[in-house]
Structures are given as structure tokens and as C-alpha cells.
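Sequence and computational prediction follow.
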Amino acid sequence: MTQTTNRFFDEIGRLMNDAAGAAQGMKREFDTVVRSQAERILRDLDIVKREEFEAVKDMARLAREENEALKARIAALETKLGGTGS
């Protein structure tokens, strides 16, 4: 009886182990499908990537700084020439 009980529990353990492995495989497959679908949807929506957004944001900041410097330079030149400036 002890031998039969141990074999029974061994088989149950093996079955549970196989089921856990199958469940992990299904989870990986599900994650892959969901990720690929999400990437496809985002690609179709033509959403800007974070890196591209940050690059354009930096370009805009630099352009604003250059614009302010040029405004100050023009104002100084107008003052030097005796212009009124706006």
C-alpha cells in the first residue's frame, strides 16, 4: 500500500509540474500576443516616441533661447543707432 501511495503522489506531483509548465508557456504566449497587438495599435495611431518628443522639445528650447538672444541684440543695436525699437 505504501508503494502504491508513493507512486500515486509521484504521478500527481509530475502532473502538477507539467500543468505549471504548460501554464507558464501559455502566459508567455499570451504576453507576446498582447505586446505585439499593443505595438501594432500604437504604430497605427502614429504616436510619437518619447525620445523623438524629447529631441523636438530640446530643439524648441534652443530656438527660444536663440530668439531671445537675437531680440536682445536687436534692441541693443536699435538703442545704439537711436531707433525707437518695438
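Done, it's in. Numbers count the residues shown, from 1 in each chain.

going forward, measure contacts between C-alpha atoms and count neighbours the same way
OK.

Please tell me how far Arg28 sits from Arg64.
48 Å (CA to CA, to the nearest Å).

Val34: neighbour count?
12 (other CA atoms under 10 Å).

ok, now which ones touch it?
If you count contacts by CA atoms under 8 Å, 6 or more residues apart in numbering, Val34 has none.

In which helix or strand does it reside?
Element membership for Val34, per DSSP states H and E: helix 2-45.

chain center to that helix: distance?
27 Å (CA atoms, centre = their mean, to the nearest Å).

Mind checking what helix or strand follows it in sequence?
With secondary structure assigned by DSSP H and E, helix 2-45 is succeeded by helix 50-81.

dropping in the other structure now:
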Amino acid sequence: MTQQNRLFDDLSRLMTNAVGVAQGARDEAETAFRGMVDRWLADRDFVTREEFEAVRDMAVKARTENAELRAMIEDLRRPERPDNGATPVG
């Protein structure tokens, strides 16, 4: 009976070690794949989401400022009327 228990213990240890090795190999493969994808993306000059959002925010701000400046210019281009609303005689 102890012989059989020892055999099961050895088999259990062997399987546990095999699972550990397989897990380590999987982790190594994932790390290598991620590194390969990161290098591929870096070579293509893709922008990150943070960079894209920062530029988008700057564009929205610039458009808003342009609209405000356009309104100010239009106000300055309008001829001024006298207080009574009558057109000046000239």
C-alpha cells in the first residue's frame, strides 16, 4: 500500500511540475508576443489614445476661440448707429 501511495505522490509531483513548466512557457510566449506587437506598432508611428485625445481637445478649443473671434470681428465691422436709431444724413 505504501508503494502505491508513493507512486501516486511521485506522479502528482510530476504533474504539478509539468503544469508549472507549461504555465511558465505560456507566460514567456505572451511576453514575447506583446513585445513583438509593441515594436510593430512603434515602427508604424501610430499615436496613442492619450495623444489623440490631447490633440482633439486642442482642436475643439481652437475652433471655439475662432468662432468667438469671428463674432468679435463681425461686431467691429458693423457700422455704429446713433442712439435714436435714425440713419445719419451725410
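In hand now; what should we look at? The structure displayed is predicted, hence computed values, not measured ones.

What does Gln24 of structure 1 correspond to in structure 2?
Correspondence of Gln24 of structure 1 to structure 2, assessed by TM-score structural alignment: Gln23.

Could you measure from its match over to Glu30 of structure 2?
From Gln23 of structure 2 to Glu30 of structure 2 the distance is 11 Å (CA to CA).

ditto for Asn17 of structure 2
From Asn17 of structure 2 to Glu30 of structure 2 the distance is 20 Å (CA to CA).

for Val60 of structure 2, same thing?
Separation of Val60 of structure 2 from Glu30 of structure 2 (CA to CA): 39 Å.

just Lys61 of structure 2 next, same as before
In terms of CA to CA, Lys61 of structure 2 sits 41 Å off from Glu30 of structure 2.

And for Glu68 of structure 2?
52 Å.

Repeat that for Thr48 of structure 2.
21 Å.

do the same with Val55 of structure 2
Separation of Val55 of structure 2 from Glu30 of structure 2 (CA to CA) stands at 32 Å.

Could you do Arg6 of structure 2 as well?
For Arg6 of structure 2, the distance to Glu30 of structure 2 (CA to CA) stands at 36 Å.

Next: Val37 of structure 2.
Counting by CA to CA, the gap from Val37 of structure 2 to Glu30 of structure 2 is 11 Å.

try Met36 of structure 2
When distance is defined by CA to CA, Met36 of structure 2 is 10 Å away from Glu30 of structure 2.

How many neighbouring residues does the equivalent of Glu65 of structure 1 over in structure 2 have?
In structure 2, the residue matched to Glu65 of structure 1 (TM-score structural alignment) is Thr64. Neighbour count of Thr64 of structure 2, defined by other CA under 10 Å: 12.
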